[in-house]
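Colleague: got a structure for you, letters missing:
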C-alpha cells in the first residue's frame, strides 16, 4: 500500500491504465445533481447492465410473436432457458457445467439443498455455522433442525469472534469442526460474511468437514462474482447464491445452485422432485415416477422464470468478457487503494473491521464508527455517495471492479475528509 498516492491525478492515472475501465460504460448509474453517483453498494444491489432493456424487449417481442410456441421458437427457447447460463456460471464458481443451475431464489435454494444434505441419523445431527450469519441463514438452520425434532440451541454450533475481535479465527472454525466430530452432519458457512466482509477459506473448511464425515456447504451471496472460487476442485458438496449483488441481475434476481457431480449424477441421492428436474426425455410423457436428470438441474422445481433471468443473462455476458482473473486483480488493487486512503483520515473516529489481508476479503470494507456513524452516512448520501448502513454503527463500502474506478475511491476519501 505504500506505493499508493493520495491525489486525484494519481487515481485518474490508474484509471487510464486500467484495462477494465471501459466496462463501466456498460452500466446505468443513478444520478446526483447531474452526474453519476459514487456507487459503492454492489455488495447489496449491483447496477443495471445497459443491455437488459434490449434483451427484455426481445423476450417481450418473442412472447407477442410466438405465444406458447416461444418455448421452442423464441430466439432463446424458454424450454431450455436455464441452460444458457450453465457454462458462464460454472466459470465464475469454478465448477463443471452440469454442477450449476440458475433457479429460484437464495433461501429457497438453501432449504432445498439442506433437505438433501441435512438428513440427521445415528447421532450425527449438528450443524456448524458462523455466528452473526445473515439472518435468513440463521432462520433456515433453526427451522431445519426443528423439522427433525432437535433443539437449535443444542443442534446448531455457532463460531464467533474471540472477545474484543470482529472477525473469526480460522483455527477456531477448524478446531470446532474437529471437536464436533461424528456428531456433525453439515458445515454451512457464508463464503464472505455480509457484515465484516471476512472471506472464509472454503477449501480448508471443506477438507475439515470431510475429515469428520460431514458435508460442507456454503452460502455464496457475498462471494460469487467477488472472489475467485474453485468449488469443484475444493470438493465442496453444495452451495447456493443470489444474483442481485455482484452478479448485477436485478432486485430479487434468480438464484443459483451448485451440487458436486458425485451427487448430481447419482439418481438415488435424495432431492425433492419437481417437473423441471425430471429427465427431459420423459418429462412430457406426464407419467408417475420421478427420474432425475443429470446434475444440479435435477434440483429444479419449475420451469425457468424467463423475464427474471434476462438481467442475469446480460450480466453474465459482461463477466465472461471481463474474466474473473482480471476482475480479481483489479479488485485487490482497488480495495487496497481504498484501505490506504481510509487509513489516512484523521478527522473521523472509525475502525476497519474487514481483514487487511487481501486473502481474507473481497472488495468490501466495513467501517465501524465510534460515534456519529449515521450522521456520516447521511452526509455521504447528501454528497452523491451510495453506500450501505448496518446497525449498530457500520458503513459498508464495496468498490466493485466491473464499474467502480480509482477516481471513485479517491472522491469518497475527499468527501469523508471534509466531514
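Modeller: Happy to help now that I have it. Keep in mind the model is a prediction, meaning the values are calculated, not measured.

Colleague: only C-alpha atoms for contact and neighbour calcs from this point on.
Modeller: Fine.

Colleague: Can you list the buried residues in the helix or strand encompassing residue 70?
Modeller: Under the criterion DSSP states H and E, the helix or strand holding residue 70 is helix 70-73. Buried residues in helix 70-73, defined by neighbour count with 16 or more other CA atoms under 10 Å: 70-71, 73.

Colleague: elements contacting it?
Modeller: The contact analysis (3 or more CA pairs under 8 Å, 6 or more residues apart in numbering; DSSP states H and E) places helix 70-73 against helix 51-66.

Colleague: Try it again at 7 Å.
Modeller: Counting by 3 or more CA pairs under 7 Å, 6 or more residues apart in numbering; DSSP states H and E, no packing neighbours are recorded for helix 70-73 among the helices and strands.

Colleague: Show residues contacting it.
Modeller: The contact list for helix 70-73 (CA atoms under 7 Å, 6 or more residues apart in numbering) reads 62-63, 77-79.

Colleague: now stretch 291-303
Modeller: Among residues not part of stretch 291-303, those counted as contacts by CA under 7 Å, 6+ apart are 98-101, 103, 257-259, 261, 264-265, 267, 271-280.

Colleague: give me that answer again for 8 Å
Modeller: Contacts with stretch 291-303, where a contact means CA atoms under 8 Å, 6 or more residues apart in numbering, come from 79, 98-101, 103, 112, 257-261, 263-265, 267, 271-280.

Colleague: and the comparison structure, right after this:
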C-alpha cells in the first residue's frame, strides 16, 4: 500500500476505517486541554465508557441486596465469572471450558506452576527468554529455589544473537533439544514486552512437548493483541493480564487457560480452594474437594466482582468487533506508524531504528539514536503518552480500538518538532 505523510491522507484512512466509531467508546486523558495521542495500551488500556455501567450495577446490587446479590442480582455474583469464559475463549483460541478468570497474572503463574512445574532429580530445568519481564524472572527463580534447585543451573535463558535485537526460533528449538531430558518446562512471554516480538508459539509448543516438557505462555502482551490458538496449538497452560489490550482497568483480574486434557481430574497436583469445587455441591460444605469439570477447578476463592465487572464490559466490545477485524486494523495502523517514523527519519538528523521484527503485534519499539530522555519528555509534554525504556527506547502501541491514523500523522509532526527543537 502506498502511504502518504499528510493530514488529509490520514483523515481519509480514518474515514474508511470501519472501527473508527469505537474511538468514541473510550475516555481519553487530556494534556493542555487536548485529547492525548495514546500509545501505552500495551501497559494500561484506556477506560471503555460502558465500564461505568457494569461497575455501577454491581455497586447498586451490593447496596440494595447486600449478601443476597450472590444469588438475586441481575448477574448473580456466585457465577458472575462464568459469563467471561465464552467471549474470552474466542480471544485466546480456546474452548470455553479451558478458560477461567481469577487473581492477577503472577499469582496465577505461581498457581499454575504447582500443576505444570513438577521437577525431578533429572528433569528440572526451565527454558525462558533472556531478560524476560522481571516479574516472570522473579517467579521462576523463586519456584526453582522452592524446589531446592539453584536458579543459575535450573533456568536456561535463550539469548539473542550478538548484534541482533530479536530472538531466532531456531535458537529456541536448539536449546530445547540441547537441554533434552533435563527439561521440565518451557515458559516464555508470547509477545516480548521490550521489543514487541511475537514468538512462534505453535512450533515452540510442539517441540517442547515432544521433548517431554510442559509448555506454557505468559500472554500479558498477547491477549487482545494477536491471533491466539491455544487449544489448536496444544499449549498446556497460559495466563495473561486483562488491563493492557483488553482495557479492564489497573491491576484487574487475570485470565487462565488450562488444556482440556487436564480438566476433570483429581490426580493432577493443584492448590485447591472452595471456589474450585463443584458448584452444585459447593454449599453443602463437604470435606472432600470435587473439582469443577473446567478450568474453574484452579480457582481458590470467590471472584472479585468489582474487578471482574470491567473485564466483562471490555469483552462485550471484543464480541462486537471480533479479533479478525481488530487484527486487520492493527496491521494497517502499525504499518502506517512505521511509514511515518521512516518519513520523519528522512527529515531530521537523528536516526530512529525500529527494533521490533516483522513478527509483531501492534507495538513498535524504537531506538532513538542520538536522542535521550529530553525527547521523551517533550513528547509527553505535548500530549503523546508513550513509554520510555532504558537506555533510549520508546515503545509505541497503536491499539486498534481507539488509536486513529490521524494520531499517527500528528505524532510524526510532534516527534519532528521535538528533534529539531534541541
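Modeller: Perfect, thanks for sending it. Because the structure is a prediction, the values reported are computed rather than measured.

Colleague: Drop the TM-score for these two in here.
Modeller: TM-score for the superposed pair, counting by TM-score structural alignment, normalised by the length of the first structure: 0.98. Supporting figures: 415 aligned residues with a CA RMSD of 1.0 Å.

Colleague: re earlier: tabulate the contacts of helix 70-73 of the first structure (a markdown table), appending distance to residue 155 of the first structure and neighbour count.
Modeller: Output for these, formatted as a markdown table (distance: CA to CA, whole Å; neighbours: other CA atoms under 10 Å):
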| residue | distance to residue 155 of the first structure | neighbour count |
| --- | --- | --- |
| 62 | 50 | 20 |
| 63 | 49 | 17 |
| 77 | 45 | 17 |
| 78 | 42 | 22 |
| 79 | 41 | 17 |
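
Colleague: I'd like to know which of those is nearest to residue 121 of the first structure.
Modeller: When these are compared for distance to residue 121 of the first structure, the smallest value, 38.7 Å, is given by residue 79; criterion: CA to CA.

Colleague: still on that earlier bit, list only buried entries from the contacts of stretch 291-303 of the first structure.
Modeller: With neighbours counted by 16+ other CA under 10 Å, the contacts of stretch 291-303 of the first structure contain buried members at 79, 98-101, 103, 112, 257-261, 263-265, 271, 273-280.

Colleague: Give me the subset of those residues that lies in helices.
Modeller: For these, the ones inside helices are 112, 261, 263-264, 280, with DSSP state H as the criterion.

Colleague: Where does the spatially most central residue of the first structure sit: helix, strand or coil?
Modeller: If you average the C-alpha coordinates of the first structure and look for the closest C-alpha using CA atoms, centre = their mean, you land on residue 221, 2.5 Å from that point. Three-state secondary structure (criterion: DSSP: H, G, I helix; E, B strand; the rest coil) places residue 221 of the first structure in coil.

Colleague: what sits against it?
Modeller: Residue 221 of the first structure is in contact with 106, 190-192, 240-243, 245, counting by CA under 8 Å, 6+ apart.

Colleague: so after the longest helix along the first structure, what's the next helix or strand?
Modeller: Ordering each helix of the first structure by length in residues (DSSP H) puts helix 324-342 first. Sequence-wise, the next helix or strand downstream of helix 324-342 of the first structure (DSSP H and E) is strand 350-352.

Colleague: who's in contact with that next one?
Modeller: Outside strand 350-352 of the first structure, the residues that touch it by CA under 8 Å, 6+ apart are 365-370.

Colleague: between these, which has the most around it?
Modeller: The most crowded member of the contacts of strand 350-352 of the first structure, judged by other CA atoms under 10 Å, is residue 365 (26 neighbours).

Colleague: Would you check that that residue makes contact with residue 398?
Modeller: Yes: with contacts defined as CA atoms under 8 Å, residue 365 of the first structure counts as touching residue 398 at a distance of 6.3 Å.

Colleague: ranges for the helices of the second structure?
Modeller: According to DSSP H, the second structure carries its helices in the segments 7-16, 51-65, 69-72, 85-92, 105-116, 134-146, 151-154, 169-179, 201-210, 305-321, 323-347, 373-381, 405-421.

Colleague: So which of these is nearest residue 35 of the second structure?
Modeller: When those are compared for distance to residue 35 of the second structure using CA to CA, the nearest one is helix 405-421, at 10.3 Å.

Colleague: just the angle between that closest one and helix 373-381, please?
Modeller: Between helix 405-421 of the second structure and helix 373-381, the angle formed by their directions is 140 degrees, by axes from the mean of the first three to the mean of the last three CA atoms, to 10 degrees.

Colleague: Good, wrapping up.
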